[in-house]
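J.: Based on what follows, work out the 3D shape:
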Amino acid sequence: MFTLIRDDGYQLSTDPDRIDLDRVHRWLSTDAYWALGRSRETVARAFAGSVPYGVYRDGGQVAVARVVTDRATFAWLCDVYVMPEERGRGLGTWLATAVRDHLAGLGVRRILLATHDAHEVYAKIGFTPVQPGRWMELDHRPVNPATGKEPTPAAPLTVEG
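T.: Presented below is the predicted three-dimensional model:
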């Protein structure tokens, strides 16, 4: 397992037993545009098949990222989320940098990610736009025939607690 500690007390760990799946599910399914409505079972399966990166402070989880990887040549960085109360403290950049450096230590030379709104976070640590003439995809997500885009999920559920 991989662990880092910042001078201000934030801890980062890849220990899957530390991930608070209920909290992560709540974040992703109600506040992350790419995962609105995602079921708890899907979140659990996704994290079980990935390398989880959790950020903690005072015993509670405050951020998360997930990496799908062969741990040798390729990785996909996804589900990066910092809880709103913790934003503005550089945690997203610290988390992405730690993921990049940890994967580099494993020999992974290519990391991909997708974002609509955080390009500057990733550009700061070396990510660049993908070459459109080189990459292809197979995307089976449902598409709204009227717009040709992925449908907008229903309004997030209110979660108490």
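J.: Could you use CA atoms for every contact and neighbour count after this?
T.: Fine.
J.: can you list contacts of stretch 68-84?
T.: 27-28, 32, 49-51, 62-67, 91-92, 103, 106-114 (CA atoms under 8 Å, 6 or more residues apart in numbering).
J.: gap between the top helix by length along the chain and the chain center?
T.: When the chain is scanned for its longest helix (criterion: DSSP state H), the result is helix 91-105. A distance of 11 Å separates the C-alpha centroid of helix 91-105 from that of its chain, computed with CA atoms, centre = their mean, to the nearest Å.
J.: That helix: what's the following helix or strand?
T.: Once helix 91-105 ends, the next helix or strand along the chain (criterion: DSSP states H and E) is strand 110-112.
J.: For the next helix or strand after that next one, enumerate the helices and strands it packs against.
T.: Beyond strand 110-112 in the direction of the C-terminus, DSSP H and E gives the next helix or strand as helix 119-123. Secondary structure elements in contact with helix 119-123, counted by 3 or more CA pairs under 8 Å, 6 or more residues apart in numbering; DSSP states H and E, are helix 91-105.
J.: Would you do the same for the sequence below? I want to compare the two.
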Amino acid sequence: MLPAIAAWHRDEWGSDWEQQVLHSINKDKIPTIYVAINGNIPVGTAMLVNDDMITHPELSPWLGGVYVKKEYRGRGIGLLLSQHAMQEAARMGINQLWLYTTSARKLYEKLGWQYVTEEHYLDESATIMNINLAEKFKIDRQ
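T.: This next block holds a predicted model:
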């Protein structure tokens, strides 16, 4: 299963992401990867990573690697994976997450993410967003 997932990420985002997948097999710590499975077939992923944009090393951690195989898109899998990753991050004690997207701003706004800025990144227009998980999940961290 892991080689297939690593290949998706390599094909979608390049070889750096393939290595990221291979180093993200952790539980209860970042980096980690969540996999949606249909039967015994992996159909999508979401990751929590320490850094995702080389232009913003000051921002961490990130929701990244949200990917759904083409034939499974439009079924809410990306939304569910993102929600699960957010809940797990909150459970780990993370108060704030960041992400960037080139195409799914509306999806993340539905989940409560806030627009931060837009910038040109890796030859595309990227929207940077963040979310306060403690607020979203009504967690009192005091």
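J.: which residues in structure 1 form strands?
T.: For structure 1, the strands defined by DSSP state E occupy 3-5, 11-13, 51-57, 60-69, 74-82, 110-112.
J.: got the ones you listed as JSON lines, with mean neighbour count columns?
T.: As requested, the strands of structure 1 are exported to JSON lines (neighbours: other CA atoms under 10 Å):
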{"stretch": "strand 3-5", "mean neighbour count": "13"}
{"stretch": "strand 11-13", "mean neighbour count": "21"}
{"stretch": "strand 51-57", "mean neighbour count": "23"}
{"stretch": "strand 60-69", "mean neighbour count": "22"}
{"stretch": "strand 74-82", "mean neighbour count": "20"}
{"stretch": "strand 110-112", "mean neighbour count": "16"}
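J.: Residue 20 of structure 1: which of the ones you listed is closest?
T.: Shortest distance between residue 20 of structure 1 and those, using CA to CA, is found for strand 60-69: 6.8 Å.
J.: to the chain's geometric centre, what's the distance from the closest one?
T.: Averaged over its C-alpha atoms, strand 60-69 of structure 1 has a centre that lies 6 Å from its chain's centre (CA atoms, centre = their mean).
J.: circling back: need the strands of structure 1 in a markdown table (columns: distance to residue 43 of structure 1).
T.: As requested, those are arranged in a markdown table below (distance: least, CA to CA, whole Å):
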| stretch | distance to residue 43 of structure 1 |
| --- | --- |
| strand 3-5 | 23 |
| strand 11-13 | 18 |
| strand 51-57 | 11 |
| strand 60-69 | 10 |
| strand 74-82 | 10 |
| strand 110-112 | 20 |
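J.: which stretch among these comes nearest residue 150 of structure 1?
T.: With respect to residue 150 of structure 1, and counting by CA to CA, the nearest of the strands of structure 1 is strand 74-82 at 17.5 Å.
J.: before we move on, back to that, the longest helix of structure 1 aligns to what range in structure 2?
T.: Equivalent residues of helix 91-105 of structure 1 are located at 77-91 in structure 2, counting by TM-score structural alignment.
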